[in-house]
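Enquirer: Please work out how this folds:
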Amino acid sequence: MDNIVNPHDKLIREVASNKPFATDILQNYLPDDVVKLIDINSLEISKDSFIDKELKDYYSDLLYKINLAGRPGYVYILFEHKSYQDRLAPLQVLEYMPKIWRLHLKQHKKEPLPVIIPMFLYHGQSRWKDTKFSDLMENSASLLSAYVPDFEYVMIDLTQYSDEEIKGTVLSRVVMLLFKHIFDPDIIEKLPGIFSLMQEIVEAEDGLHFLETILRYVFSTVDLSVDEIKGIVETSISPEKGDEIMTLAERLKNEGYQNAMKDTEKLIKNAEKTVKNAERTTQIEAIQMGLMIKFKDQYQKFMAVIDKVEDIEKLKQIKQAVIKVKDEYEFRKLIEQ
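Expert: This next block holds a predicted model:
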């Protein structure tokens, strides 16, 4: 599964490298009093990720370096891919913040630790109510609160925004609207309205690149035929570019099919390998048990050789030999053949 790219992650990483998109996120979703403290011209987009390997299918993260109140700082965004909320997600942020500080200290050893503003981008189907790390804990005596780590985080809960309230450049609005509605049962009916915003993008110099990015995401998350997407594009974006976009859509659909086949083949091979490894382990354990019974403490000197045997049939032969051989000499002669 490590090589199967999550479509939400692929889209957010593609657009996050677009500086106007990053600027939109900060200016439109940070609190107004914080926006006044940021120097947007100092914005740097980091390629670093802090998500644990086993969680990459459920989360993406973005790190923006930016001056806050005249000092170097960071905005760290955790994006939850799931349609339901994980209440322990703030605990992950608490784990990742020290990693960001250590990364910063490698380049600025003698400076104070920078401020990190944590943000969550959430597009699940239920409202996210909490905004403080301490909300994870039971109410405890006020005297104990001094010993509890705490911070507030900025929650971008797309379920709480109307479509009209989602602001920014066309690309930003299209991406955020797709994230907002992607789990809706009627997402196909909403696509024409979202795609109609892209008329301006298609005419831009790199417009088809971003259209391709959006189409890849839609094909990966919504069950659509090429004809359906062509109809949506022609009515909502540009009839004149219908053939060009149709060709692009067909290519992406075919690529998606081929990639799915490759992923399936990879999963089958991994499953076969897992089964083979399990069978090999079973055979070796059976041989070891037989040797311990037959040769007592002397079994260990044989296991070093047996552990190197990969062939399952050979291991089965050795297992049978454990029962039949009369002494250690005869057994050693057999396994060294």
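Enquirer: For the rest of this, base every contact and every neighbour count on C-alpha atoms.
Expert: Fine.
Enquirer: How about stretch 159-173, which residues are buried there?
Expert: Neighbour-count burial for stretch 159-173 flags 159, 166-168, 170-173 (criterion: 16 or more other Cα atoms under 10 Å).
Enquirer: Could you dump those residues into CSV and include secondary structure and distance to residue 274?
Expert: CSV is the format used below for the buried residues of stretch 159-173 (DSSP: H, G, I helix; E, B strand; the rest coil; distance: Cα to Cα, whole Å):
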residue, secondary structure, distance to residue 274
159, helix, 41
166, coil, 47
167, coil, 48
168, coil, 48
170, helix, 47
171, helix, 43
172, helix, 43
173, helix, 44
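Enquirer: With respect to residue 213, which of these is nearest?
Expert: The closest of those to residue 213 turns out to be residue 171 (Cα to Cα; 10.7 Å).
Enquirer: For that closest one, give me its contacts.
Expert: 21, 198, 201, 210 (Cα atoms under 8 Å, 6 or more residues apart in numbering).
Enquirer: how about this one, so we can line them up?
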Amino acid sequence: MIDIHHPHDSLFKYIFSNVENFKTFLKHFIPDIYKNLDLNSVKLLNTEKQAENKKKFFLDLAFECKLDNLNSQIYVVFEHKSYPDKLVPIQIMYYCASVWEQDLREKKDYTPIIPIVFYHGKQKWNIPKNLQEHFKNFPLKDYMIDFNYYLIDLSRLDDNYILKNIHDNLCLMATIYTMKNIFDDIKKLKPVVKELIIAHNQDCTYIILNYTVAITKKPEVIESMILETGGKEEMMLLTDKWKLEGLQEGLKKGYIKSILNLINLKFQPNPEELQTIENKLSSFEDEQKFEEVLRIVATADSFEEVKNKIL
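Expert: Okay, the predicted model is just below:
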């Protein structure tokens, strides 16, 4: 299910957290890395572990792997952006420093880290890839530390290249093509919708079309596109899932409203504190989690206790 509040991040993490999708991506877009990896050693890491107290510095994805024929561990870290973000270099540097600090505590050599930024926004990417570029007019910049990252800018890719060259992984191809064109005429997505329907890849079809609707707010155009490509069965399945998710979203809103009302009634927190709680609740999807929070609020003796258990 796509998080309607963060649809870009949601789709990116859903697709690229799959190790096979990640390896296929490297194969087509950064072959130098792909050719040097022991592909059987690639595994997904928990990026939150390195930034527990500074959530804004979390990176989207990180993978641990070894170099082929060498007993050497490296990290490949992935950060997704749908707009130029000046925070990117700081995010990556903070993550690297956190990993290396942990290496020191464990008396290990520093782990090599390869940072990759995946960008698919409408604006031109204008964030320097080299740290010293931030200080172009500084006369002593050559004496400063340096740092860079590898940029994948989808706007620089040709549509035909994506459609014709990534057929060893249809879902990955459809995701990259969709994210590249999501801010343009959505009818451009018809070729990938048709291929997904022909392949009967229902899970991927659903997640991509759900993402498209979340961004464009045009479900009727998507429905028409599916029917035009012969996907009557897929359209019925998709409509049923959208109805179900609509019910789930309504249930979620009801839980959040009940929890906030109960907190207000018992503790009268200031608006900023209440907003913090609401933001946290919005990240929950599991009905049991909401029930647990309701019990916490109902039995808590103070708002501080609620915050400690929920945040």
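Enquirer: Which one (most neighbours) among the contacts of residue 171 of structure 1?
Expert: Greatest neighbour count in these, by other Cα atoms under 10 Å, goes to residue 198: 23 neighbours.
Enquirer: What lines up with that one in structure 2?
Expert: Aligned counterpart of residue 198 of structure 1 in structure 2: residue 196 (TM-score structural alignment).
Enquirer: Which residue comes closest to its match once chain neighbours are left out?
Expert: The shortest distance from residue 196 of structure 2 to any non-neighbouring residue, by Cα to Cα, 6 or more residues apart in numbering, is to residue 205 (5.9 Å).
Enquirer: And residue 229 of structure 2, by the same measure?
Expert: Of all residues not flanking residue 229 of structure 2 in the chain, residue 194 sits nearest, at 5.5 Å (Cα to Cα, 6+ apart).
Enquirer: In which helix or strand does the one you found reside?
Expert: Using DSSP states H and E, residue 194 of structure 2 sits within helix 190-198.
Enquirer: Give me the helices and strands touching the biggest helix by length in structure 2, please.
Expert: Looking across structure 2 with DSSP state H, the single longest helix is helix 232-267. Contacts defined by 3 or more Cα pairs under 8 Å, 6 or more residues apart in numbering; DSSP states H and E place helix 232-267 of structure 2 against helix 219-228, helix 271-282, helix 287-299.
Enquirer: any chance of these in a markdown table, with mean neighbour count too?
Expert: A markdown table is the format used below for these (neighbours: other Cα atoms under 10 Å):
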| stretch | mean neighbour count |
| --- | --- |
| helix 219-228 | 16 |
| helix 271-282 | 14 |
| helix 287-299 | 15 |
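Enquirer: Need these in a markdown table (columns: distance to residue 139 of structure 2).
Expert: Output for these, formatted as a markdown table (distance: least, Cα to Cα, whole Å):
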| stretch | distance to residue 139 of structure 2 |
| --- | --- |
| helix 219-228 | 55 |
| helix 271-282 | 44 |
| helix 287-299 | 55 |
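Enquirer: among those, which is nearest residue 126 of structure 2?
Expert: Nearest to residue 126 of structure 2, of all those, is helix 271-282, at 30.2 Å by Cα to Cα.
Enquirer: Helix 232-267 and the closest one, what's the angle between them?
Expert: With axes from the mean of the first three to the mean of the last three Cα atoms, to 10 degrees as the basis, helix 271-282 of structure 2 and helix 232-267 are set at 150 degrees to each other.
Enquirer: Out of the buried residues of stretch 159-173 of structure 1, flag the one nearest to residue 181 of structure 1.
Expert: Using Cα to Cα, residue 159 comes nearest to residue 181 of structure 1 of these, at 8.7 Å.
Enquirer: residues touching the counterpart of the closest one in structure 2, list them.
Expert: Superposed on structure 2 with TM-score structural alignment, residue 159 of structure 1 falls opposite residue 155. By Cα under 8 Å, 6+ apart, the residues touching residue 155 of structure 2 are 120-122, 180.
Enquirer: is it possible to export those residues to TSV including distance to residue 304 of structure 2?
Expert: Below are those laid out as TSV (distance: Cα to Cα, whole Å):
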residue	distance to residue 304 of structure 2
120	41
121	40
122	43
180	44
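Enquirer: export those to CSV and tack on distance to residue 259 of structure 2 and neighbour count?
Expert: Converted to CSV, these look like this (distance: Cα to Cα, whole Å; neighbours: other Cα atoms under 10 Å):
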residue, distance to residue 259 of structure 2, neighbour count
120, 37, 25
121, 36, 19
122, 38, 16
180, 39, 23
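Enquirer: Going by distance to residue 219 of structure 2, which of the residues you listed wins?
Expert: Of all the contacts of residue 155 of structure 2, residue 219 of structure 2 sits closest to residue 180, with 19.2 Å by Cα to Cα.
Enquirer: So for structure 1, the centremost residue is which one?
Expert: Central residue of structure 1 (Cα atoms, centre = their mean): residue 56, 3.2 Å from the mean position.
Enquirer: ok, residues contacting stretch 75-82 of structure 1?
Expert: Here stretch 75-82 of structure 1 makes contact (Cα under 8 Å, 6+ apart) with 8-9, 57-66, 93, 116-124.
Enquirer: If we use 7 Å, what do you get?
Expert: Applying Cα atoms under 7 Å, 6 or more residues apart in numbering, the contact partners of stretch 75-82 of structure 1 are 8, 58-65, 116-122, 124.
Enquirer: just the strands in structure 1 please.
Expert: Counting by DSSP state E, structure 1 has strands at residues 38-46, 59-68, 71-80, 115-122, 154-157.
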